[in-house]
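A.B. asks: Turn this into a structure:
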Amino acid sequence: MKRPPPCCLITGATGGLGRAVVEAFHSAGFHTIVTSRDQAALEHLAERLGGRVTPIAADLREPADVRRLAAGLDRLDVVVAGAGRTVRDSFGSGDEPLEDWRDAVLVNIFGTAAIARVTLPLVAAARGTMVLVGSVTGRAVVPGDLYSVTKHGVSALAEALRLEAEAAGVQVCVVQPGLIDTPMVSLGRKTRSMMTPEAVAAEILRLATGDHPFQVSEIVLRPLPARQNPR
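C.D. replies: As a prediction, this is how the structure comes out:
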């Protein structure tokens, strides 16, 4: 009997990094379950990649959507929780709606935590890997930056999850990338050194599929100035 391909769930699958992660895992032979709020973009991604892709639209801010997503899963070897949202303004400047700030907290922290909670039993059954996408901004205090605050939360979430799940054989890692060349990067930062989404996705794939004799709980990725993307 032919063994089924390994299975992964990738959230934030239609964003710049998320799309690259989907492509990396799909190329490695995974059945990829992809989710974001954009149903049309998910269907386009699945059509472009061909077989072994299951698109499920879900709003991770909504508990009912998270439960519906989980109900459609029956096995998971890997989860990559990559859904995220940035904010533009600081505490003391700008006129960004508070609703945008609420959404950033809900997507980045609640959504990540909810996905970890509902998928952990399946990943534990496979003795698999959970990768949470944080940020280097979650390693230091950035003045006035709510996004940085939420990424501190993701790092703490990953450590709390690891301490509970490692006894079940689950590898939990927070990947903390620096600046990635995606549409989320503001024009004012485009001149800085950046990593490609594909390079970061390749590292996430290596982490999730490597036969590590140890727990890799945290990885920091920073761009090299000599490898700045040509413009």
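
A.B. asks: going forward, measure contacts and count neighbours with C-alpha atoms only.
C.D. replies: Noted.

A.B. asks: most centrally placed residue in this structure?
C.D. replies: Gly82 (1.4 Å; C-alpha atoms, centre = their mean).

A.B. asks: Contact partners for that one?
C.D. replies: Applying C-alpha atoms under 8 Å, 6 or more residues apart in numbering, we find Gly82 in contact with 10-13, 17-18, 112, 132-133.

A.B. asks: Who are the packing partners of the helix ranked longest in the chain?
C.D. replies: Identified as the longest helix of the chain according to DSSP state H is helix 146-165. Applying 3 or more C-alpha pairs under 8 Å, 6 or more residues apart in numbering; DSSP states H and E, one finds that helix 146-165 contacts helix 98-105, helix 112-126, strand 129-133, strand 171-177.

A.B. asks: another one to check against the first:
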Amino acid sequence: MTKTLFITGASTGIGAATAHAAAKAGWNVALFARSADKLDALAAEIGEQALALPGDATSYDDQAAALQRAVDHFGGLDAAFANAGRGLGTPGTEAGDPEEWRGLVDLNIMGLLYTAKAAIPHLKPNKGSLVLTGSAAGRRHIKGSIYGASKWFVHGFAGNLAEEMRDWGGRCTVIAPGMVDTPFFDQAKPDKLRPEDVADAVMHALRADPRNTVLEIHLFPTH
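C.D. replies: Below you'll find the model as predicted:
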């Protein structure tokens, strides 16, 4: 039976690359993001294996409804990729914007928690997997980085979630890339990682033998 992967932040960058990689590997992909136009275009590129599910990752109700639609459409869920995230326009603590912080926490932390909570009931029957987008910034201290601190949460939560999911045979992996050339940055970073590199890491974790829980994959640009 064909497996199904739910992806948040699916419209561009890492999410879109993972959708293509999963579809190429024979998976169905449920694509979740705010941009309906971009999702529709991506789904059209992939074909019948893809389902566009517009919604806001900072809304638990939106995510829960999208996951239910995915399960109803494809017949089940085997993995979810909590990939949606954002950075900050104003770095640092003293100079930082508290409203910007709130938006970052709502997406990078609460949105990821919502994905996990909404997906787990659907994953349990298939002993499915959760993959979380962490960051190299969540593995080391960076001066004044609120964004980095949000990714420290992701890394800590991923380990805790792996232990929770172990009780029913599920697996959780955190993917920790260094700088990736995506629309996340205002300027192109052609000498850094490509979204496809991260997608390869996601698929490696998902393809691992059920006896093998890949807890973390850390990627870093050669240059």
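
A.B. asks: Would you give the TM-score for this superposition?
C.D. replies: The TM-score (TM-score structural alignment, normalised by the length of the second structure) is 0.91; 218 aligned residues with a C-alpha RMSD of 1.7 Å.

A.B. asks: related to what we said a few turns ago, now the angle between helix 98-105 and the longest helix of the first structure, please.
C.D. replies: 30 degrees (axes from the mean of the first three to the mean of the last three C-alpha atoms, to 10 degrees).

A.B. asks: what residues does helix 146-165 of the first structure touch?
C.D. replies: Taking C-alpha under 8 Å, 6+ apart as the rule, helix 146-165 of the first structure contacts 85-87, 90-91, 101, 104-105, 108-109, 112-113, 120, 124, 132-135, 137-142, 170-174, 217.

A.B. asks: Kindly recompute the last result at 7 Å.
C.D. replies: Applying C-alpha atoms under 7 Å, 6 or more residues apart in numbering, the contact partners of helix 146-165 of the first structure are 86-87, 105, 108-109, 132, 134-135, 137-139, 142, 172-174.

A.B. asks: Repeat that for stretch 112-123 of the first structure.
C.D. replies: Contacts for stretch 112-123 of the first structure (C-alpha under 7 Å, 6+ apart): 66, 70, 75-78, 81, 129, 170.

A.B. asks: how about the helices in the second structure?
C.D. replies: 13-24, 36-46, 60-74, 98-104, 112-123, 146-166, 195-207.

A.B. asks: For Ala30 of the second structure, find the nearest of those helices.
C.D. replies: helix 60-74 (6.0 Å; C-alpha to C-alpha).

A.B. asks: Could you pick out the buried ones from the contacts of stretch 112-123 of the first structure?
C.D. replies: Taking 16 or more other C-alpha atoms under 10 Å as the criterion, what is buried in the contacts of stretch 112-123 of the first structure is 66, 75-78, 81, 129, 170.

A.B. asks: and which of those residues is nearest Arg222 of the first structure?
C.D. replies: Using C-alpha to C-alpha, these come closest to Arg222 of the first structure at Ala81, 19.6 Å.

A.B. asks: Check the gap between the residue of the second structure most remote from its centre and Gly144 of the second structure for me.
C.D. replies: Here the second structure reaches farthest from its C-alpha mean at Glu94, the gap being 29.8 Å by C-alpha atoms, centre = their mean. With distances defined as C-alpha to C-alpha, to the nearest Å, the gap from Glu94 of the second structure to Gly144 of the second structure amounts to 9 Å.

A.B. asks: again, but for Leu219 of the second structure
C.D. replies: Counting by C-alpha to C-alpha, the gap from Leu219 of the second structure to Gly144 of the second structure is 23 Å.

A.B. asks: who's more crowded, these two?
C.D. replies: Leu219 (18 against 14; other C-alpha atoms under 10 Å).
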